[in-house]
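In: Prediction below, plus the sequence it came from.
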Amino acid sequence: MPLLIIIPGLILGFVTVTALINMTAMARRQGREKAMRVHLGNELSRLSKEKQTLDRTVAAVERNINILSSQEEKLLISLGKLEAEIETRRQDKIAEMDKLVGAQKEAALNDLAAWAEEEKRRLGEKFNTEFKQETQALRDELRTAINGEFDQIREFFLQFARQEKILAEKDIQDFLEKKRLTVISDLN
């Protein structure tokens, strides 16, 4: 009998041990599951916090992008205004330079006209001086030639008067002198 008691006791012990092992394994599994749940909960909480942080970061980045876009628009408007102002200033400078160049051209033309007028006056004076000198030289030559001719004529009349003894030498000289003075005064 003891065997009969022992076998069921052994079976019962075996079942109990098996149950204990199973319970222990189950407890371990449950402990692991609980630990896993806690770990997963902690991980989920951490990931949730990270998601919130990322969401805040994304929102901040989007705000920064919006701000930067707004600033870019303002800068583009300012750039357009600056370009327009630069173009206006460039046009003003071009007009100013054109005006300055025009004034310089006008001054150069005035200087050139004054120089030309002075040169014309100087050349006119030179021409008049040379003309007067040449005219005077020609008059002197003409006077000499006229005097020479009248002297020959006088000599001719003197010889004629000597031959004809009609005219007096003094009358001939007076007549010829008057004619010579008349011709010379006509030259002047």
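Out: Thanks, I have it.

In: make it CA atoms for all contacts and neighbour counts henceforth
Out: Noted.

In: for the protein, longest helix please?
Out: Using DSSP state H to define each element, the chain has its longest helix at helix 2-164.

In: could you point out which element follows that helix?
Out: helix 169-187 (DSSP states H and E).

In: residues of that following helix that come out buried?
Out: 169, 172, 173, 176, 177, 180, 184 (16 or more other Cα atoms under 10 Å).

In: try this one side by side with the last:
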Amino acid sequence: MLIILDRDGVINEYDGSYICSVDEWHPIPGSIEAVARLYKAGHRLAIATNQSGVARGFYGTDVLDGMHEKMSRLLEAQGGRIDFIAYCPHHPDEHCGCRKPLTGLLDQIRDHFHLDTLKGAIMVGDSRKDLEAGFAENCQTALVRTGNGEDTELDLQTCPIPGAKVVVYDTFSAFADAVLLAEGLEKSE
């Protein structure tokens, strides 16, 4: 199964401030291990992340690459990896087609894996934009309460995404537990 993750607030700590250096990038406890467990179970993993800090001049693509290299090193140490990273470096005012909630990043992921559709994939995020992008591409949607997730959960209670079924987990690690448990039950039947 293909699992698409937002980055900030799902894999790494995020408080709404821009993460502008490799030293400021810190994984959420358990998230690296969760990615590795899913990878070792045979899942393909991709990241779709808005990174307007590049266009705003807060950091360059070299710093962004450094953050992703740090994440990759941590994952490799656990026996995991992310297969593909798609990011939007644009400012929201640029009205590009890749900034979530638009689906350009997910289109890049679909093309990378040579898929006709993302139906059956899961989009995991902490914001409404993540979920809306995933739902627009026929992904299953999962919300984590880390990062902006608690606020997003409250927002969805008063203003749900029409037609979307969003499953909520405390953390990405809890999401991974649920996926792996469900697969274990399916395999034993």
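Out: Okay, I see it. Note that the structure is a prediction, hence the values are computed from the model and not measured.

In: Structural similarity score between the chains, please.
Out: The pair, once superposed, lands on a TM-score of 0.14 when counted by TM-score structural alignment, normalised by the length of structure 1; 45 aligned residues with a Cα RMSD of 5.4 Å.

In: before we move on, the earlier item: any chance of the buried residues of helix 169-187 of structure 1 in JSON lines, plus distance to residue 68 of structure 1?
Out: JSON lines is the format used below for the buried residues of helix 169-187 of structure 1 (distance: Cα to Cα, whole Å):
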{"residue": "169", "distance to residue 68 of structure 1": "129"}
{"residue": "172", "distance to residue 68 of structure 1": "125"}
{"residue": "173", "distance to residue 68 of structure 1": "123"}
{"residue": "176", "distance to residue 68 of structure 1": "119"}
{"residue": "177", "distance to residue 68 of structure 1": "118"}
{"residue": "180", "distance to residue 68 of structure 1": "113"}
{"residue": "184", "distance to residue 68 of structure 1": "107"}
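
In: Closest one of the residues you listed to residue 27 of structure 1?
Out: residue 184 (164.0 Å; Cα to Cα).

In: Just give me the neighbour total for the spatially closest residue to that closest one that is not a sequence neighbour.
Out: Using Cα to Cα, 6 or more residues apart in numbering and skipping the chain neighbours, the partner closest in space to residue 184 of structure 1 is residue 143 (6.8 Å). By other Cα atoms under 10 Å, 17 other residues sit near residue 143 of structure 1.

In: got it, and residue 84 of structure 2?
Out: With other Cα under 10 Å as criterion, residue 84 of structure 2 counts 15.

In: Tell me who's in contact with the nearest residue to it once chain neighbours are set aside.
Out: Of all residues not flanking residue 84 of structure 2 in the chain, residue 46 sits nearest, at 4.8 Å (Cα to Cα, 6+ apart). For residue 46 of structure 2, the contacting residues are 2, 3, 4, 5, 82, 83, 84, 85, 86, 109, by Cα atoms under 8 Å, 6 or more residues apart in numbering.

In: Mark which of the residues you listed are part of helices, please.
Out: residue 109.

In: Export the contacts of residue 46 of structure 2 to TSV and append columns for distance to residue 155 of structure 2.
Out: Below are the contacts of residue 46 of structure 2 laid out as TSV (distance: Cα to Cα, whole Å):
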residue	distance to residue 155 of structure 2
2	27
3	24
4	22
5	20
82	30
83	31
84	30
85	28
86	26
109	27
